[in-house]
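1. Sequence isn't available, so here's the structure alone:
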């Protein structure tokens, strides 16, 4: 049996589910796009090719091998996008929570059922239908659970609004001993440069006391200021609108001193090195065209 344990974003990783890009299916139609960045690349004819994404994911897998991390991969469903495992479930403490994802994506959960079967059944939670919550919006930090959400009255009109108020309430009730802090995010259906699809698109902790942040990803300045106060201005790396668009905050920590990053993130990578991190640089720019990057492709199950 798998003994789940996730209490933060950066402790030594032991076990993870990494997505797959094989048999990813044809380029979606404009109507099928889930997010504005994919839409942009579909229109421009620059949507990523399966073979390029397979190479990128294999580079990520090799880093996990290097650090002796146990890696599960989803069972391959023909012609189906299974890259972003972060969306389909997440772990808080020793509990696995299934996401109520977009109906078209439900089969992605079936593809990791063999992993879920290795978890004690009482530690697997399926939220009720009205609860919308995805792993990219959920971050653990000490006693905190940070949750990205969208509080606009037009929530239902936004395919980019993935976690609702009911989702936040559900986590509060499930983990009464945690401090649940929600963040209202900026959403756009048409401009990827102004769309924080998930919380990890505009914020992510690294190491023991540092974080990457994009100020304009938050609808309320108070939410941004809360994080500045919590981490300290000197511990934050502020990214630009262009860097947010490239998914600069969506790196992934294997340990408190090891960060996997996109090789083209030169400004960020330089800062990380200066802070004493080991930076494992890999190519991931093709996958980023679907508005997701390294954190989005992982579902951590066990950290020390």
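-> Perfect, thanks for sending it. Everything numeric in this text was worked out from a predicted model, so none of it was measured.
2. When you work out contacts or count neighbours from here on, use the C-alpha atoms and nothing else.
-> Noted.
3. ok so residue 222 is a helix residue?
-> Yes. Assigned with DSSP: H, G, I helix; E, B strand; the rest coil, residue 222 falls within a helix.
4. That one - how many residues pack around it?
-> Per other C-alpha atoms under 10 Å, the neighbour tally for residue 222 reads 11.
5. I'd like to know how far it sits from residue 183.
-> To residue 183, residue 222 is 9 Å away according to C-alpha to C-alpha, to the nearest Å.
6. do residue 200 as well
-> With the distance defined as C-alpha to C-alpha, residue 200 ends up 11 Å from residue 183.
7. Give me the more crowded residue out of these two.
-> Neighbour comparison, residue 200 and residue 183: the larger count goes to residue 200, with 27 against 22 (by other C-alpha under 10 Å).
8. just checking, that one touches residue 137?
-> Yes. Taking contacts as C-alpha atoms under 8 Å, residue 200 lies within contact range of residue 137: 6.5 Å.
9. Please enumerate the strands of the stretch 151-300 of the chain.
-> In the stretch 151-300 of the chain, the strands defined using DSSP state E, counting those that start in this stretch lie at 179-184, 203-206, 210-213, 236-238, 252-255, 258-262, 278-282, 298-303.
10. Pasting the second one now:
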């Protein structure tokens, strides 16, 4: 019997249009608890030192709950090939889609093999639709948000960039994406990087995310430049902003995920946010994801949207 081979026609122009296909990471065989010196971010380090780092079985259960929501909403879900003792939860880090192009991220060297684990997906994408930036371009998908005529990019451009393991997207990335998408308006935001997990904005989606109905979730202290924060407030309108506290940023309140303009997947413990979302008319799919959040990532971080309507 002949196998029918089809290509994926990528399309992502914003964060909220109806989702049709996505890569969801996997927590299977994610390896033992890292040593403190192996931590990629301050929140993971905090839990490693406290003995509260999440267990694989709990994270697998949480991700299956996320997959079930996608199934409920008729989304085609791809999963990475499982690599032994490799943390593959955060698929947003390794690649992202803007328009009809997939950009492979130049991520931390230790994580390069995660890209190999989605080759079965990349093989379905036309070669001309895949972009690999040059080595000097550092970028991760959590810092990049297509938003209609705009591309929002979180960055860190201070001289001590190389000293921060939490600095993931550099000025070269902003310039590169600007050249690749000249028809878009690029708006970059300097993020606060810190060894203190309650102050650190690892990616842009850790302190900001646009959602449907012209609304957005935002945390002021995640931004180094107040004028850039204020630009977002003015862009969406103060009445449309859900401003989160420092503790709520730490819990990852801004890292929810939109399946459509009306449907948002959120952590069930985000009570204040979930009540507000429902008051705004959203359908909120509440799931357990608090163990995964201990690694300073949540729902948006776990996804790589490929096609939105």
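-> In hand now; what should we look at? Nothing here was measured: the structure is a model prediction, and the numbers come from that model.
11. hang on, the earlier thing: okay, the strands of the stretch 151-300 of structure 1, which one's buried deepest?
-> Highest mean neighbour count among the strands of the stretch 151-300 of structure 1 (mean count of other C-alpha atoms under 10 Å): strand 203-206, with a mean of 26.
12. Once aligned, what mean separation remains between it and structure 2?
-> Strand 203-206 of structure 1 differs from its equivalent in structure 2 by a mean of 0.4 Å after superposition (mean C-alpha distance after the TM-score superposition for structure 1).
13. quick one, what contacts residue 176 of structure 2?
-> Neighbouring residues of residue 176 of structure 2 by C-alpha atoms under 8 Å, 6 or more residues apart in numbering: 133, 137.
14. Strands of the stretch 1-150 of structure 1, residue ranges please.
-> Per DSSP E, counting those that start in this stretch, the stretch 1-150 of structure 1 carries strands over the ranges 13-18, 70-72, 89-92, 95-98, 124-125, 138-141, 144-149.
15. Could you look over these and pick the most buried one?
-> Counting by mean count of other C-alpha under 10 Å, strand 144-149 has the highest mean neighbour count of the strands of the stretch 1-150 of structure 1, with a mean of 24.
16. sorry, back to before: can I get the strands of the stretch 1-150 of structure 1 in a markdown table with distance to residue 289 of structure 1?
-> As requested, those are exported to a markdown table (distance: least, C-alpha to C-alpha, whole Å):
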| stretch | distance to residue 289 of structure 1 |
| --- | --- |
| strand 13-18 | 18 |
| strand 70-72 | 24 |
| strand 89-92 | 22 |
| strand 95-98 | 25 |
| strand 124-125 | 31 |
| strand 138-141 | 22 |
| strand 144-149 | 21 |
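17. out of these, nearest to residue 48 of structure 1?
-> Closest to residue 48 of structure 1 of these is strand 13-18 (C-alpha to C-alpha; 18.5 Å).
18. What helices and strands are in contact with the closest one?
-> If contacts are counted by 3 or more C-alpha pairs under 8 Å, 6 or more residues apart in numbering; DSSP states H and E, strand 13-18 of structure 1 sits against strand 70-72, strand 252-255, strand 298-303.
19. Any chance of the strands of the stretch 151-300 of structure 1 in TSV with distance to residue 123 of structure 1 as columns?
-> Formatted as TSV, these follow (distance: least, C-alpha to C-alpha, whole Å):
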stretch	distance to residue 123 of structure 1
strand 179-184	20
strand 203-206	26
strand 210-213	30
strand 236-238	35
strand 252-255	24
strand 258-262	29
strand 278-282	33
strand 298-303	12
